[in-house]
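**Q** Here is the input, now give the coordinates:
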Amino acid sequence: MTVEPALRDPLPDVERVTIWGAGWTGVCAANLLRRFGKQVTLTDTREPDVLQAALARLAPTALADGVAIHHGEHDLCGAQAIVMTQSVRPSDHVVAKAQAARLPVIPEVELANRALEGVTVLSIGGTDGKTTTTKLVGHLVGAQRHALIGGNSWLPLSGAAPSLVEGAPEGPHAPVLVSEISAFQLPPWHGFRPQIAAVTNVAEDHVQEFFQGSLQAYIAAKRALTDRLERGDTAVLNVDDPIVRGWEPALVARGVRVVRTSLTSRAVGDHPWAVFRNNGELRTRWEGREERVVHQDAIPLLGDHNIENTLTALGAVMPLGLDVAQLREALTTFEPPHHRLERVATWRGVGVYDDSKATNTHAAMVGLSAFGSRSLIVIVGGVDKGLDLDAWVESLRSRARRVVVIGGLRERLLAQYGERLPQAQPAESLDEAVAMALSEARPDEVVVLSPACSSFDMFASYADRGRQFQGCVARYIAAQGGGDATDR
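**A** The predicted structure follows:
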């Protein structure tokens, strides 16, 4: 039987729609709605000339004809429905205004979800590892099915949905939309329902900035990805994470199939759907039938946290019935995303790594653990999120021979933890930090950028920070005559 994917009107009873936020996500949502003849208004707080310049930079994604733009504070603009992008928070006053007017407020990812017919939506959420896992899932599925990655770090879902459907070949299998979903994309009232939802882990992050200091609110935002799953859907849960593990009973009670993932066979028990590691081998269990997939040493990813990501990815694709031999081959050819324990160079016996995506203490600690007992010089720092630093500082104290601190965290880290981190030194710039680290590094040591912080005090993004770090390393090595440097 041939599957016929299609786009359908996501708001069939609505003619006038206002979208809050005229960035890439808002433009994609507007273009999707214009396909169905909606009257669309984009609102944006930027000045007209600034916004026009920003829209020009979105090429080749061009704003569809007929979209009105409202400059100034977000407003309702006579709409019958509102689409919110992740630039708007559920606590913003305009959300309450729309709800008081009894207008539906629909997150952009839900809009895209509503527009899809004959498509499998597979979503990945969690605190750390989302992007690596999402890219790996896309790689695994794409080797055997028609698939496209969207959401969060990728093409917005409302832009990915039309591309996926229009590029789908005829065949017996539904195309797969692999989507990375952040906590900011699913407000408590959302209606986003994937057929498969996988959660990597939950650790404290963004709690002070965006969740009013409530860890429980942050956890609820992470759990939201699984909140609309129903009988016949699949949830993939990392049961090594105590928070994620605790969601299983409620899901099972709703008839959701739960796939357990773990670094140990003991943790998954005799559960009929599981992916786990046993004596270094990654194994699957489906309807009670076990099968070996691959040995962990064949996977081009560093550290146990990336084995966890791989287990989650395998759990997410198992419901699709993919061929295991082809999964095995695809795992060995995967190229991980940049700035995630990315090897930058080996210089005079010193390994240099970029882990700029480690934007919280949990991600930084698991990244450092990937180097085992090797001696480390760690460059840390950035925006101080107000997180509890005790466990991270202890990890640095025990693992690092030297710590170089940049950015907004310097003052707090050195003042509050200076006695516990006697090896910590401040640097005024990333160039200075790299020079300090490489000049002191010994053969067989590792120099790693592992910030444990957001980047916005000194850089445009974590990716910008990573690129600049790699540039600093290249310049320093060149200035020293190159030596025996090799890149990657």
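
**Q** CA only for contacts and neighbour counts going forward, please
**A** Noted.

**Q** any idea which element residue 140 lies in?
**A** Here residue 140, judged by DSSP states H and E, is contained in helix 130-142.

**Q** List the buried residues for the longest helix that the chain contains?
**A** Ranked by residue count, the top helix of the chain under DSSP state H comes out as helix 462-479. When burial is assessed from 16 or more other CA atoms under 10 Å, helix 462-479 yields the following buried residues: 462-467, 469-470, 472-474, 476-477.

**Q** Take these and lay them out in a markdown table including distance to residue 116.
**A** Formatted as a markdown table, the buried residues of helix 462-479 follow (distance: CA to CA, whole Å):
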| residue | distance to residue 116 |
| --- | --- |
| 462 | 32 |
| 463 | 31 |
| 464 | 34 |
| 465 | 36 |
| 466 | 36 |
| 467 | 36 |
| 469 | 41 |
| 470 | 40 |
| 472 | 45 |
| 473 | 45 |
| 474 | 46 |
| 476 | 50 |
| 477 | 51 |
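
**Q** Alongside the first, I'd like the structure of this one:
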Amino acid sequence: MVKNNKNIVVLGAGESGVGAALLSQHKGYGVFVSDFGKIKENFKAELIENNINYEEEQHTESTILNADLIVKSPGIADTVSIVKKALSLKIPVISEIEFAGRFTKAKTICITGSNGKTTTAFLTHHILSNANVNVGLAGNIGKSFARQVIKDEKDVYVLELSSFQLDGMYDFKADIAILLNITPDHLDRYEYDMQKYVDSKFRICQHLTKADWFIYNADDPIIMAEVAKRNIVANKAPFSIKTTENVAGYINNNNQLIINLKPELIMSIHDLALKGKHNAQNSLAAGIASKVLEIRNETVRESLQDFKNVEHRLEFVGKVNGIEFINDSKATNVNSTWYALESMENPVVWIVGGIDKGNDYDSLIPLVKEKVKAIICLGEENDKILEAFTGVVDTIVEAKSAYQAVTYGYELAKADQTVLLSPACASFDLFESYEDRGRQFKKAVRSL
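**A** Presented below is the predicted three-dimensional model:
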């Protein structure tokens, strides 16, 4: 625990950083916020209103390296110069989640994975809310954990955790840890060493006790290989859509979702609000977590049936002259896009592109052959996409704005076909963020 009046420096002034600064101030610590970029006006106003010292577009080393503790925003890599200097001086550098976790005794359900964690977090929160559990939702989504812990009125927090957040967590532990899948992503932050990325994801299991639960995907070969190597003492609850053996939840041959924690829950997968194989896995994970907390079967079943998916994740935007438009802007890697294409039932005009994160598109080729009739590249540099899919799809065009991409989509698609924005890339070449990309897409669809 940090002693009163110690110097805390917060690096990064987004939602995570400002939340950590507010919590620091609330606990009576000296706090200084430093952002190497420009601070957004709403966050700057909050810092000023609360008399919190800050700087932007610079890092003043003499102030930062005088810290007793540094709370680092997840977007800042450990390789950044100021972080390396702090670590060399033995100044602890932790994540906002680690910091906030020191000030709550609430139960935590911690969810990570390369894909599906946002949906699973929202779905778990939805079930618990419907069961009248006093529950908060934080981590990689919504209001920061630190901001919520200031009042700390919740009994349970559902936390979506990225590998970057997990990297800065040392003493923190989950009560229920959920690991959905592991596929190559963000490898530029892990020296292109897949094992380092895997180890990062498995930090979700750190400090688990025999009283805790580890819920994980038994269909994921990387996860299963790691579980076999590690001594995880928590109660294990694997789930599968491929086998019914030795798992806590599964899909059987009759298309029923079954969770065999007593009392056993059985429901048809056709009743699930979320469609597609990957969403069956997300539903199993959220359902098992809810059953661990002894939520009634009726509430779990009803919640899995009436859930509305999150913005920018396979979000239905509308139909125009029989053409369906779907916003999956949050799909910033190949695996997320694979899941999106896998769940499509109609022929697809696919909008793809942006900043490539070292993508290998080979895994998409069978699905693209089967489902995609045209491709619209939405990015500054489309060479890799053109190289991967020329000859696989007859029609490939390039667009430089969401409006142009939607217009092409409307021209290329026919009634009972789908225009799918699922970029498989980051957004920062043409847009501020994946949210900005998704909102511009939706605005363009509504202007048709």
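
**Q** Need the TM-score from the superposition.
**A** Overlay of the two chains. TM-score (TM-score structural alignment, normalised by the length of structure 2): 0.92; 443 aligned residues with a CA RMSD of 2.2 Å.

**Q** So in structure 2, which helix runs the longest?
**A** Identified as the longest helix of structure 2 according to DSSP H is helix 277-292.

**Q** Mean per-residue distance, that helix versus structure 1.
**A** In the superposition with structure 1, the aligned residues lie an average of 1.3 Å away from helix 277-292 of structure 2, counting by mean CA distance after the TM-score superposition for structure 1.

**Q** quick one: the helix or strand following that helix aligns where in structure 1?
**A** The element immediately downstream of helix 277-292 of structure 2 (helix or strand, assigned by DSSP H and E) is helix 297-306. Using TM-score structural alignment, helix 297-306 of structure 2 lines up with residues 324-333 of structure 1.

**Q** How far away from the center of its chain is that stretch?
**A** 23 Å (CA atoms, centre = their mean, to the nearest Å).

**Q** List the buried residues for that stretch?
**A** 324, 327, 328, 329, 330, 331, 332.

**Q** go on, stretch 233-245 of structure 2?
**A** So stretch 233-245 of structure 2, judged by 16+ other CA under 10 Å, has buried residues 234, 236, 237, 238, 239, 240, 241.

**Q** which residues does the last one contact?
**A** If a contact means CA atoms under 8 Å, 6 or more residues apart in numbering, then residue 241 of structure 2 has 219, 250, 251, 252, 277, 280, 281 as its contacts.

**Q** Which of the helices or strands spans the first one?
**A** Element membership of residue 219 of structure 2 [criterion: DSSP H and E] is none; it lies in no helix or strand.

**Q** Report the contact partners of the corresponding residue of structure 1 for it.
**A** Under the alignment (TM-score structural alignment), residue 219 of structure 2 pairs with residue 240 of structure 1. By CA under 8 Å, 6+ apart, residue 240 of structure 1 lies in contact with 261, 262, 263, 267.

**Q** 10 Å instead, please
**A** 200, 201, 260, 261, 262, 263, 264, 267, 268, 308 (CA atoms under 10 Å, 6 or more residues apart in numbering).

**Q** what's the closest non-adjacent residue to the second one?
**A** Distances taken as CA to CA, 6 or more residues apart in numbering put residue 126 closest to residue 201 of structure 1, at 5.0 Å, once the chain neighbours are dropped.

**Q** Just give me the neighbour total for the one you found.
**A** 24 (other CA atoms under 10 Å).

**Q** Tell me if I am right that residue 77 of structure 1 is in a strand.
**A** No - under DSSP: H, G, I helix; E, B strand; the rest coil, residue 77 of structure 1 falls outside any strand and is assigned coil.

**Q** Once you drop chain neighbours, what's closest to it?
**A** Per CA to CA, 6+ apart, closest to residue 77 of structure 1 is residue 18, 6.6 Å.

**Q** Which residue in structure 2 aligns with the one you found?
**A** By TM-score structural alignment, residue 18 of structure 1 lines up with residue 9.

**Q** picking up where we left off before, could I get the contacts of residue 240 of structure 1 as TSV with distance to residue 140 of structure 1 and secondary structure?
**A** Output for the contacts of residue 240 of structure 1, formatted as TSV (distance: CA to CA, whole Å; DSSP: H, G, I helix; E, B strand; the rest coil):
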residue	distance to residue 140 of structure 1	secondary structure
200	17	coil
201	21	coil
260	19	strand
261	17	strand
262	19	strand
263	20	coil
264	23	coil
267	25	helix
268	23	helix
308	16	helix
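
**Q** lining up those residues with structure 2, which overlap?
**A** On the basis of both residues aligned by TM-score structural alignment, their matches' CA atoms under 10 Å, what survives of those in structure 2 is 200, 201, 260, 261, 262, 263, 264, 308.
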